[in-house]
Structure formats: C-alpha cells, structure tokens
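**Student:** take a look and give me a structure for this.
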Amino acid sequence: MTDQAATPLIFIPENGVEAGPLDDGQRAWAKANGFAGQRGRLLAMPDAKGGIAAWLFGTGPEQGRPVFVAGLASASLPEGDYQLQGSFGDPTLASIAFRLGAYRFESYRAAPPAPRLVLPEAADAGEVERQVAAASLTRDLINTPANDLGPDALEARARDLATRHDMSIAVIKGNELLEQNFPMIHAVGRASAQAPRLIDLRWGKETDPKVTLVGKGVTFDTGGLDIKSAAGMLMMKKDMGGAANVLGLAHAIMDAGLPLRLRVLLPVVENAIAGNAFRPGDVLRSRAGISVEIGNTDAEGRLILADALALADEEKPDLLIDMATLTGAARVALGPELPALYSTDDSVAAGLAAAGLASEDPLWPMPLWSPYSSLLSSRIADLNNTASGGHAGSVTAALFLKRFVSKAAAWVHLDIFGWAPDARPGRPVGGTDQAIRAIYGLLRQRYSA
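**Tutor:** Below is the predicted model:
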C-alpha cells in the first residue's frame, strides 16, 4: 500500500538511472553523486526543505540480481518507515529480505532502532510475518550465549513454542535416557551440570503425512576430553544451531497450518568435561543396537543425532529431515553460505535445492558415497564415530547417520553452519537461519491444503 508518511526506497539496477522512475532533477542529483545503481549503494534524495524525500538503492546488474538484495538496504538505513518502489522483484521476498536485513539482537545491549517497512500491496503479509518470525527465533537462539541457553533454557524455549501452537511435548531427561534406551545421548551429556535430554514435540492430525524434524542441540561444545583449542571454542554456543533452525522451521509450518503430522525431536546436551565424561576409545551402545567406538569425543553431534534418528525412523515417516552444525569439513568444502545437502531421495534433494535458490536460501547436494563407509570401520565395534584418513569428513558423517535410518520413506541430512561471519543480504553478522525457507518452500509445494 502507499503510505504518504513513509519514505520511498527506490530500487535502481546498475546503469538504470536513465530508465528508472526518476524525474530530471533526481537524475541529475544521482549523476552528480556518482550513483549508477551499484549493488548495495544508498543515496539520499533531498527535498526542498533540506530533508530526505527518498532514498535511491542500487541493486547491481539486472542479470542474476539476488532476490534478497533488499536486505542490504535495511541493514544500513536509519530509523523510519519505508515503502519499496522501482525494480524490487517479488514483493513478498523483497519484504522478507528487508525485514531480515533489519534484524537486531538486543538481549545484552541496545541497538540503533531498525527501519520499518510498509508492505507493498501485492506482498503476502502472512508469509512475510511467519518467515521473519521463524528466522528471528532461530537467530535469537543461536546468538544467545551458553550461560543463558544451556539444556534447561533450550527446553524452556521449546515449551514456549509448544504452548503457542498447542503442541504436545514429552521430555526424557537424565538417567531416564538410559531406562528408555537412548544411551548415546546420555553418554555425551552426562558430564554437564545440566542433564542431557531428548525433547519430543508433536503437532497435527495422525492421519496426515508424517514429517519429522531432528535438530542437533549441543548448547556448548568443549570438544570433550579431546578438547578444542581456545579459538575453536569461541563460537561453540552455536552448536545448537540445528535445534534452533528446526524450531524456527516448525513455527513456520504450524503458523501456515500445513496439513501434515509434524514431529520435532531435539537431543539436547552440553558436551562438557568432568570425571564422568565419555572417553576416546569407549564403545557406546546405541538405540539402534549398533555399537560405536569413540575415535574422538569432539565428534559428539552425530552420536546424539543417531539415537534421535533411530527413534524417528521407528515410526516410518514420509519425510525425515535432520539439521546439524556437524562438520568443519562441510565449511572447508562449501564455505559458510552453502549447507551440504544429503538425501536418500533424489527428487527430494532436487526439490530442496530448487526451493532454496528461489528463496535465497541455497543448499548444495552432496553424495552419500557408499565406498567411504569403510572409513568408519572399527576393530572392536560396528562403527567408529570418526573416519580414518582424514578425508571426506562431511560425507562420512552423513554415512554414519545413514546407518541409523532404514525405514523412513525419504531422509535428508543438512550439515549447516548456522553463522554469518560476514554480512550478506538479509543476514547480518552472527547466528543465522539456514535451510528454513528452502524446506518450508518444498513442504508448501507438497502439502498445501
């Protein structure tokens, strides 16, 4: 809608000043200031009283212009109300990008007030709100340090979401994990002052298609007895990024009312160091009955995921998706912007990749290369939790998890980073959502009412 009080934000592609929606005076001002639609550049347009009549915003080359480029504008604009004009592309995506670029994490210090957006008439207000809320929930969780977001607090946040959406919730905690056969979740988390747990949330009709989400919830990772370096621990508050993304995604699914039976499983632990910590060389039993030799206690995420995936798999879901900040190898191979995507179903993988490109939430398909399974061999157990040789670390981690999934119609594993080390369109520096829009887009295509 048009709001007379809102300042226009006029999108201009590279070298598009002459063809853009500007009058002669505005064109002259743009040229005098060297503005030619350069990607990410903002230029204030003065009014007759010395105020700001509008802002010009450069979107860069027309060919291949990112759909989320509006997020660069909102990251830099001062407080105020804005309305989008010019060549901003899909109004819903542009609005989501603007709102996400204006994200601020303010739990510990005040941030400059964020710019506000008057939605374009053609934008889907409901989609904008739910996708921004999903991403903001995820970012807030990842950005919160471990002293304020240990296993107890993460459970409390899951309970908040359950209350909001009328989900059922069950929590298996501490020694109950051993009694109910989740030995690897217990082993990884038992050294912490806060007990390990498995959080199980359900929503939707039992007769609808079953979609199960599993999120790695390591609220802090010291590396265990194979302790990380000081530098290696600096960002380990984000090791629950899988759980955070799963909770954000669950909110979007439920807020949209997608006709599916949603289950969310969060194995939540702190990988701490104490006299009762699990050790290199230990052999752990798993829920699936597979024995696992511990080659490295810093490869703990796959252990807790394995028990949770085994539980999820018992129900034979139509689609089983896990998300985890799992390996540094995925970051070496693909960098921080491209989560590694593994799937037992090529059509699901292709659909997720396409949905990710359409929503500026890219994923990169990777192979479940079965010959590398031999790298996980152990002389005394069924598997080792780390691969020999130091090669293909993300692939072998995915192959490890695959051993615990056999009944689900389709399984997807996403090895995410959960962090933006540099500002990108719609993603300020810090904890970030990854794969939420891609997965949500695929689920909407498959399961819309």
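**Student:** please count neighbours and contacts with C-alpha atoms only from this point.
**Tutor:** Fine.
**Student:** what's near enough to touch residue 443?
**Tutor:** By CA atoms under 8 Å, 6 or more residues apart in numbering, residue 443 lies in contact with residue 258.
**Student:** let's compare: structure for the following, please.
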Amino acid sequence: MNPIDCYAPAGTAGARPLHLVSKDALGAWREVQPETVITWLDAHGFDASAGSCVVVPGADGTPAAAVLGIGDTLDPCAYAHAPRALPAGDWAPAGDLDADALRALQLGWGLGSYDFDRYRKAKPARARLALAAADAETLDVLAATARVRDLVNTPTQDMGPDQLEAVARGIAEAHGARFEAITGDALLEQNFPAIHAVGRASHRAPRLLALRWGDDAHPHVAIVGKGVCFDTGGLDIKPADGMRNMKKDMGGAAHAIALAELVMARKLPLRITLLVPAVENAIGPDAFRPGEVIATRTGVSVEIDNTDAEGRVILGDALAYAGEQSPDLVLDFATLTGAARIALGPDLPALFSNDDAMAQAWLDAGMQARDPLWRMPLWRPYLRYLTSKVADMANAGSKMAGSVTAALYLERFVPKDMPWAHLDTYAWNDSDRPGRPAGGEALGLRAAYGMLRAKSGG
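**Tutor:** The predicted structure is shown next:
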C-alpha cells in the first residue's frame, strides 16, 4: 500500500463535508444544524459514540455530508474507521480543528486505509481525505508505520536475512548513509559468534546489518532490532500454533529499521547507528543444540538451555557491538517473549530500562502520541534464573518472570552505566480494528520517535 493514496491531492475541488463530533460536543453541534439533518440523525440513533458514522443524503439522495463520532481527538485511531465507513470519494473536515487534531486525523486516516496487497488484488478505491495542506511529518510517520507493517506481513520466503539486508541497504542509499553487512563465516572472523551460532543451520546465511548516518557533533543513538526472519524454535521446536506466525519474529528489526528511516527522513540532529542481527532459526544438521555452550562477543559463555530463546542470543552480540561505538543511548526492539504478552496483552509493549529519565521520556512520548507502553522492572535478583553450572550464564532456565529474565540477559551485554532501553513488542494485531488491521503492527514506534525528536530538539 502506498500511504499517500488515501489523501486527495492538494487543491482537489468538490470534497464533501465531514463533521467530526464527540459526545460532549454533540448538543452544541446539533443546535446549528438544519432540522432535516437532525431528523436523519435521530432516525439512525446517532449519539456520536466513538467509532460511529452516518452519511447524510442530499436532496437527490446522493451523499451530501457525513458525521463521524469520535472519542479522544488526539488519538489517530479515533478517526481510523472513516475510510472504510464512508462512501468512496473525497471528504474534507468541516469546522475548526486545531493543528494537533488535524495531524491525528491525517495519521488516523492513513492507518485506517492500510492494506497489505502484495499477494492479492488491491481493494477498490476508498474514501480519500482532502486537506488544505498535508503535514509532512505526519506523512513520514505514516510511512514508517507502513514500513513496519509491510516488513512483518511479508512471508519469510520473500523476507529472509538477504531480503531484509536489501531493504536496509536501499534505505541507506536513499538517505546517504553508510552501510555494511557481515555475512556467514565472516561473523566468526569479526567476533560475532552468537549470531553465527543461531543462524548457521539455515540455507540463508546469518548476518549483521549496520547502517551509520549523521553528524559526529550530534548526540549518538544506537538502534538495535531483533531480525529472526523465521523462528521454528530450533531443535526445541515450536508446536504448530506457536510457529504459525513466526514470520513476524523480525518485528523488532522492522521497528528499528523504520525508526532509523524516520529519523533520517526528518533529518533530526542525531547521529544513528542501526544494527540488525538477521538470521533464520532453522532446523538442520548444523543447528545449535540444547546444552551447547556458545561464545559471545564479550567473552561471556552461554549455555543453551532452550534453542527457542534465540532472539536474546543474537541481540547480545549486537548490543555489545553497539556499546563499543560509545553511543549516548542504546535502544533495542524485539519480539522477545510470550511472557510479555501474558503480562500486558498484545497492545502494550513492555519497556525495560536501566535509566529512569530515558524510560520516563519514552513513556511520556507514548502518552502524547497515543502509542502507549508499560515499564517493567529489571529485577536483578532474578538473574538467578539464568544460572548455569557449566558456563557464565544460561540463555533461559525458568518459566518465572520470562520477560524480566530476557531483559536481564540483554542487560549483561550492555556496557555498565550506558543508558539503555529494551522494548519487548508484539508487532502484531490478532484481529481487525479501526486503524489496527490484523497482521503486522508498529507498537512503540511513534513513541520512540517522539522521544528522540524531543531529545534532539528537532
């Protein structure tokens, strides 16, 4: 889907009026409407409930206007039902909307119009939003969200480590960034043994993708994303229902790539290093095995308790490498644990951080962008669940506090006193809702961008 297609070109004439009304404002709005309109709305029982919509006919019976019931005027999803509820054609917001509400409307319209149509015919034209002037930043945020959705929705045969590399390389070229990929046995030569161990069984070579962009004088942010392009669970194989959607296990990489692309598109005064360990956790003669002790970049030895806890293993090497670049802060995104979903459900990513100020900034940005997340504790006494009798630590070992122990594992590979935050995100919608179509989803992305924009002063 091209996100721009849901907007009418600037200067388009003939758009029909779209009234945006909340329950609290319904009474005052009705007072200035013609009696015929009030009668029509009453006949349909319209009470401006969030997510409601009524089309008002003209004298000839064709749609003349529409009324949209909305809730939180700053929540993009408050408007996201409109593109599918309205007849095809162009619609322009009626009345006065402040700049923040207009941006929310614009973004929500795009989120609600999204379709993943790579493998099927595009759906018929829908309603388009006509604005006097589109907000460029909102278009970039929408494009970043669509990037995450498209990457996650693409099946693994077309989104393996090599295709993910091609996407990241293309983005680097588009924005004048430097790019490199360390692939296959070169990972061993350049001391990324954990990434190699997880990905070595696949016919598609594991790799570390690295993109660098920005002025050395600007604050340096390292962005790391888990790129497990498919996760069978390895030799600790997942059951069928657990494996069904594992094309989405590169959702962390999708978030990291889209965030880097958004920062570059907006030219924020930041220097960024994007790192994506891209692998397929496959089953084969050379698959890593339960009980093996693998090396890592930092020299910490790791006993493999469970081959299905592979995401943290590849992230350990990537986080260690990120720390070597001496960034001002490190962010990582990962579809890391089912435990986070059990704790918080699908809509709330779990945030872990060793820096209270950064965590609060990300939480605050999430509230402002209506892209919420929830902070979870780095409860270090639970490191006991990662104890190994033959190595420095194990990659798993207990069903207790699964998302916490996964975050504690990652923290072991972040330099001490370096500000770091980890987002355990689902990257998926299980069902269709306005603005949240079933399939791949960006969760925590807008919040992360808002935090970085505020940090940069951009």
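**Student:** quick one: TM-score?
**Tutor:** Once superposed, the chains reach a TM-score of 0.95 (TM-score structural alignment, normalised by the length of the first structure), with 444 aligned residues with a CA RMSD of 1.8 Å.
**Student:** show me what residue 17 of the second structure lines up with in the first structure.
**Tutor:** If you follow residue 17 of the second structure across to the first structure using TM-score structural alignment, you land on residue 8.
**Student:** which secondary structure elements does the helix or strand containing that match contact?
**Tutor:** According to DSSP states H and E, residue 8 of the first structure maps onto strand 7-13. Secondary-structure packing of strand 7-13 of the first structure (3 or more CA pairs under 8 Å, 6 or more residues apart in numbering; DSSP states H and E): strand 52-60, strand 81-86.
**Student:** which of those has the highest mean neighbour count?
**Tutor:** Among these, strand 52-60 has the highest mean neighbour count (mean count of other CA atoms under 10 Å), at a mean of 23.
**Student:** what residues does that one touch?
**Tutor:** Under the criterion CA under 8 Å, 6+ apart, residues 7-14, 36-47, 65, 69-70, 73 lie in contact with strand 52-60 of the first structure.
**Student:** as a markdown table, the helices and strands packed on strand 7-13 of the first structure with distance to residue 163 of the first structure would be great.
**Tutor:** Putting those into a markdown table (distance: least, CA to CA, whole Å) gives the following:
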| stretch | distance to residue 163 of the first structure |
| --- | --- |
| strand 52-60 | 41 |
| strand 81-86 | 33 |
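**Student:** where do the helices sit along the stretch 251-400 of the second structure?
**Tutor:** 251-265, 311-324, 338-344, 356-369 (DSSP state H, counting those that start in this stretch).
**Student:** okay if I get the ones you listed as a markdown table plus distance to residue 214 of the second structure and mean neighbour count?
**Tutor:** As requested, these are arranged in a markdown table below (distance: least, CA to CA, whole Å; neighbours: other CA atoms under 10 Å):
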| stretch | distance to residue 214 of the second structure | mean neighbour count |
| --- | --- | --- |
| helix 251-265 | 8 | 27 |
| helix 311-324 | 16 | 25 |
| helix 338-344 | 34 | 17 |
| helix 356-369 | 21 | 18 |
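**Student:** output those helices as JSON lines; include the columns distance to residue 191 of the second structure.
**Tutor:** Formatted as JSON lines, the helices of the stretch 251-400 of the second structure follow (distance: least, CA to CA, whole Å):
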{"stretch": "helix 251-265", "distance to residue 191 of the second structure": "21"}
{"stretch": "helix 311-324", "distance to residue 191 of the second structure": "9"}
{"stretch": "helix 338-344", "distance to residue 191 of the second structure": "30"}
{"stretch": "helix 356-369", "distance to residue 191 of the second structure": "30"}
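**Student:** nearest to residue 417 of the second structure, out of those helices?
**Tutor:** Across the helices of the stretch 251-400 of the second structure, the minimum distance to residue 417 of the second structure, taken as CA to CA, is reached by helix 311-324, at 10.6 Å.
**Student:** which residues in the first structure does that closest one align to?
**Tutor:** Under TM-score structural alignment, the match for helix 311-324 of the second structure is residues 301-314.
**Student:** now which residue in the first structure aligns to residue 431 of the second structure?
**Tutor:** Aligned by TM-score structural alignment, residue 431 of the second structure pairs with residue 422 of the first structure.
**Student:** so what's that match up against?
**Tutor:** Neighbour list for residue 422 of the first structure: 428-429 [criterion: CA under 8 Å, 6+ apart].
**Student:** distance check, it against residue 433 of the first structure.
**Tutor:** Using CA to CA, to the nearest Å, one obtains 14 Å as the distance from residue 422 of the first structure to residue 433 of the first structure.
**Student:** repeat for residue 3 of the first structure
**Tutor:** Using CA to CA, residue 3 of the first structure is found at 31 Å from residue 433 of the first structure.
**Student:** between the two, which one's more packed in?
**Tutor:** For residue 3 of the first structure versus residue 433, neighbours defined as other CA atoms under 10 Å are more numerous around residue 433 (29 against 13).
**Student:** wait, that one touches residue 139, no?
**Tutor:** Yes: with contacts counted by CA atoms under 8 Å, residue 433 of the first structure reaches residue 139, the gap being 6.2 Å.
**Student:** just after the top helix by length along the first structure, pick out the following helix or strand.
**Tutor:** Taking DSSP state H as the criterion, the first structure has its longest helix at helix 125-143. Next in sequence after helix 125-143 of the first structure, counting helices and strands by DSSP H and E, comes helix 151-165.
**Student:** what lines up with residue 148 of the second structure in the first structure?
**Tutor:** Per TM-score structural alignment, residue 148 of the second structure is aligned with residue 138.
**Student:** now do residue 258 of the second structure
**Tutor:** Residue 258 of the second structure maps onto residue 248 in the first structure, with residues paired by TM-score structural alignment.
**Student:** then residue 111 of the second structure?
**Tutor:** Counting by TM-score structural alignment, residue 111 of the second structure lines up with residue 100 in the first structure.
**Student:** how close does its match get to residue 226 of the first structure?
**Tutor:** Per CA to CA, residue 100 of the first structure is found 37 Å from residue 226 of the first structure.
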